[in-house]
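Engineer: Quick one, fold the following:
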Amino acid sequence: MSQPASSGAKRPLKVAVQMDHISTINITGDSAFALMLEAQDRGYELYHYTPERLAMWGEKVMCRVEPVSVKDEADNHFSFGEPQRVDMSEMDVVLMRQDPPFDLAYIAATHILEKLSKTTLVVNDPISVRNAPEKLFVTQFADLMPPTLITHDREEIDEFRNIHGDIVMKPLFGHGGAAVFRVTQDDLNYGSLYDFFSVTFREPWVIQKFLPNVKHGDKRILLVDGEFAGAVNRVPAAGDLRSNMVRGGSAKDSDLTEREREICARLGPALKEQGLILVGIDVIDGNLTEINVTAPTGIRAIQKLGGPNVAAMVWDVLETKLKNKEG
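Structural biologist: So this is what the prediction gives:
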């Protein structure tokens, strides 16, 4: 990491954002965009790139980036400077914010960014992101979850249905509510759905007991460095199981219940220890269902409903970590 100018003046942080191309995002709900707006307000130098531009030359990581400025204005939300080829160790912070799927390309990016560990703060920590697939990591807290099965085996799913009745089936590495199905105990489509999953997803699937109170909301709770930061209750649209806002769910403000505070307290130390600075957990009727560590959303929805500025909390934590590292 380069040092401040000899005059003693504090130089702006250099921040690179690894993301899906900024031209494709929906700024009304994109948490990466919220983090970029806050970074710009603080006078940081912002750079944008997409993951395929990373290049590892032995121990060195190079990338073609664009200086970027952002504006909270639909269809006019960014402008680029001239592209530059940079040594990524010159960056103070890299935000790893591209959306899943959590596939081999995603994993490869974590291996490349891991090379920056001695010079640059990568958020979230790429080793922990790689080792914490969201629908598997959560099973470390099985006592906080609804009954859950991870499998590809038909007989195991049949046994689970016999015990729990209505279930939810979803791909292990899915995201954004895609391919999430409720299967009732007498559902005649079950066999066809099993066949569809078999030819579509090679990895195991997540099978969970259906929670009827999902109709009242699936709460997204954000934690920053292991501490509760804000929450939003996502209510499914009429006729839909899924509460994800990209699937038509609506955002409602929400306070934490005693059970939800217990969940945050249980998860916080493990998240902090693993360098998972911005995490979104999903809770339905007091049941922890997912721990989202790749590119969790919710920052903008929380602030629009009168909640705290979670992006500012994130940057406060990162500034402190950088100061401690330099010290």
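Engineer: From now on I want contacts and neighbour counts done on CA atoms only, so please keep to that.
Structural biologist: OK.
Engineer: Tell me where the stretch 151-300 of the chain has strands.
Structural biologist: Using DSSP state E, counting those that start in this stretch, the strands of the stretch 151-300 of the chain run over 167-171, 181-183, 205-209, 218-224, 227-235, 250-253, 278-284, 287-292.
Engineer: wait, what's in contact with residue 65?
Structural biologist: When the contact criterion is C-alpha atoms under 8 Å, 6 or more residues apart in numbering, the partners of residue 65 are 16, 47, 48, 49, 83, 84, 85, 86.
Engineer: Here is the second sequence; please produce its structure so I can put it next to the first one:
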Amino acid sequence: MELLFIADPLHSFKIYKDTTFAMMREAHRRGHTLTVSEPQHIMWQRGSKVSARVQDIRLTGDPTHWYDAPEQRSAWLADFDAVLMRKDPPFDSEYFYATHLLEQAEREGARVFNKPRALRDHPEKLAIMEFPQLIGPTLVTRDAGDIQRFHAQHQDIILKPLDGMGGMGIFRVGPDGLNLGSITETLNRHGARSVMVQKFLPEIVEGDKRVLIIGGKPVPFCLARIPQGREVRGNLATGGKGVARPLSARDREIAAALGPVLQQRGLLLAGVDVIGDCVTEINVTSPTCFQEIQEQTGCDVAGLFIDALEAAVATHRG
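Structural biologist: Okay, here's the model as predicted:
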């Protein structure tokens, strides 16, 4: 297959842990052709198809110079067997516009994973609203009074921006309510921006689990991201420790409820965040943790993904 990865700049990859790199490495091992681009290099013009400035790359196996790439060329997205949208969050206006360009490419015959419309329809914080039976007490609002009432009811709460990633902008406010007003003003910008507020789940001490769902089915192991020291956040980007574990019965129950729905909507890969028994987020833009799970368990997560990608492309062709 000829694969186009739309991602962040290659020089920014930390290949020892990067999931997109793990996908590329497995695809390369199987003999698939790798091409890369960035969202700002996608364009459309009337009378033509959606195209991008791309580079064909070859993996070298050398960690210090891990790829070779010739000069850029222009290519139609519809000419690739699969286009993989792997741009990291934030889901900002430019990301939103990129999904529209990718959806136009689909109308021209491109096969895009994850499906652009599904990326737009599943913002990573808000997607959980559709599954209230799987989540803990949660509030989404701009109003400071709503937040105060939620805190009065639940006492110990987490506040976070809807466009955050990697633990950015997450605050915990305990029963004393210390700094709740200031934190609310910081996050909602005096009512201009919406905030998500959730009851604090003490099970976070056991880890914020990333459950990967590929082709509608869960990977047998999750990565529990465990907060360190006095930190409340388990995100690896904030110093959390990643510990791979077999899925619990509850993890499998959650995956069984979400997997078929997400697959039917064109989400080949999703990363469901679970604390205790509760889903906290559904990540669809650029889910990670492939390499950490494989290194600790031997489970070939990238292999499972490329298996699913090959099957999905074959289905599209059929």
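Engineer: What about the contacts of residue 65 of structure 1, which one has the most neighbours?
Structural biologist: Comparing those by number of neighbours (other C-alpha atoms under 10 Å), residue 16 comes first, having 25 neighbours.
Engineer: The aligned partner of it in structure 2: which element?
Structural biologist: In structure 2, the residue equivalent to residue 16 of structure 1 is residue 4, according to TM-score structural alignment. Counting by DSSP states H and E, the element that carries residue 4 of structure 2 is strand 2-6.
Engineer: ok, residues contacting that strand?
Structural biologist: Contacts with strand 2-6 of structure 2, where a contact means C-alpha under 8 Å, 6+ apart, come from 32-39, 77, 80-87.
Engineer: and with 10 Å instead?
Structural biologist: Contact with strand 2-6 of structure 2 is made by 20, 23-24, 27-28, 31-42, 52, 54-56, 77, 79-88, 112-113, as judged by C-alpha atoms under 10 Å, 6 or more residues apart in numbering.
Engineer: average gap between it and structure 1?
Structural biologist: Average distance between strand 2-6 of structure 2 and its aligned residues in structure 1, after superposition and using mean C-alpha distance after the TM-score superposition for structure 1, equals 0.8 Å.
Engineer: Downstream of that strand, the next helix or strand is which one?
Structural biologist: Proceeding N to C from strand 2-6 of structure 2, the next assigned helix or strand is helix 19-29, under DSSP H and E.
Engineer: what's the next helix or strand after that next one aligned against in structure 1?
Structural biologist: If you walk from helix 19-29 of structure 2 toward the C-terminus, the next helix or strand you reach (DSSP H and E) is strand 33-37. In the comparison with structure 1, strand 33-37 of structure 2 aligns to the range 45-49 (TM-score structural alignment).
Engineer: mean shift between that stretch and structure 2?
Structural biologist: Relative to the matching residues in structure 2, stretch 45-49 of structure 1 has an average distance of 1.0 Å after the fit, by mean C-alpha distance after the TM-score superposition for structure 1.
Engineer: That stretch: how far from the chain's middle?
Structural biologist: Centroid displacement of stretch 45-49 of structure 1 relative to its chain, using C-alpha atoms, centre = their mean, to the nearest Å, is 19 Å.
Engineer: repeat for stretch 60-76 of structure 1
Structural biologist: From the chain centre to the centre of stretch 60-76 of structure 1 is a distance of 20 Å (C-alpha atoms, centre = their mean).
Engineer: what's the answer for stretch 124-143 of structure 1, then?
Structural biologist: Going by C-alpha atoms, centre = their mean, where stretch 124-143 of structure 1 is centred and where its chain is centred differ by 11 Å.
Engineer: Can you get me the start-to-end distance on it?
Structural biologist: Across its full length, stretch 124-143 of structure 1 reaches 25 Å end to end, with C-alpha to C-alpha, to the nearest Å as the criterion.
Engineer: so it aligns onto which residues of structure 2?
Structural biologist: Stretch 124-143 of structure 1 corresponds to residues 114-133 in structure 2, going by TM-score structural alignment.
Engineer: which residue numbers in structure 2 go with stretch 184-197 of structure 1?
Structural biologist: Using TM-score structural alignment, the partner range for stretch 184-197 of structure 1 is residues 174-187.
Engineer: who's in contact with the matching stretch?
Structural biologist: Contacts of stretch 174-187 of structure 2 with the rest of the structure, by C-alpha under 10 Å, 6+ apart, involve 142-145, 147-148, 151-162, 169-173, 189-196, 200.
Engineer: Quick check: buried residues in that stretch?
Structural biologist: In terms of neighbour count (16 or more other C-alpha atoms under 10 Å), stretch 174-187 of structure 2 has its buried residues at 180, 183, 184, 185, 187.
Engineer: start to end distance for that stretch?
Structural biologist: By C-alpha to C-alpha, the extent of stretch 174-187 of structure 2 from end to end equals 17 Å.
Engineer: still on that earlier bit, next, the buried residues of the strand holding residue 4 of structure 2.
Structural biologist: Neighbour counts using 16+ other C-alpha under 10 Å place 3, 4, 5, 6 of strand 2-6 of structure 2 among the buried residues.
Engineer: can you count the residues close to residue 290 of structure 1?
Structural biologist: The local packing count at residue 290 of structure 1 equals 20, with neighbours defined by other C-alpha under 10 Å.
Engineer: What is the equivalent residue in structure 2 for it?
Structural biologist: By TM-score structural alignment, residue 290 of structure 1 lines up with residue 281 in structure 2.
Engineer: Good, wrapping up.
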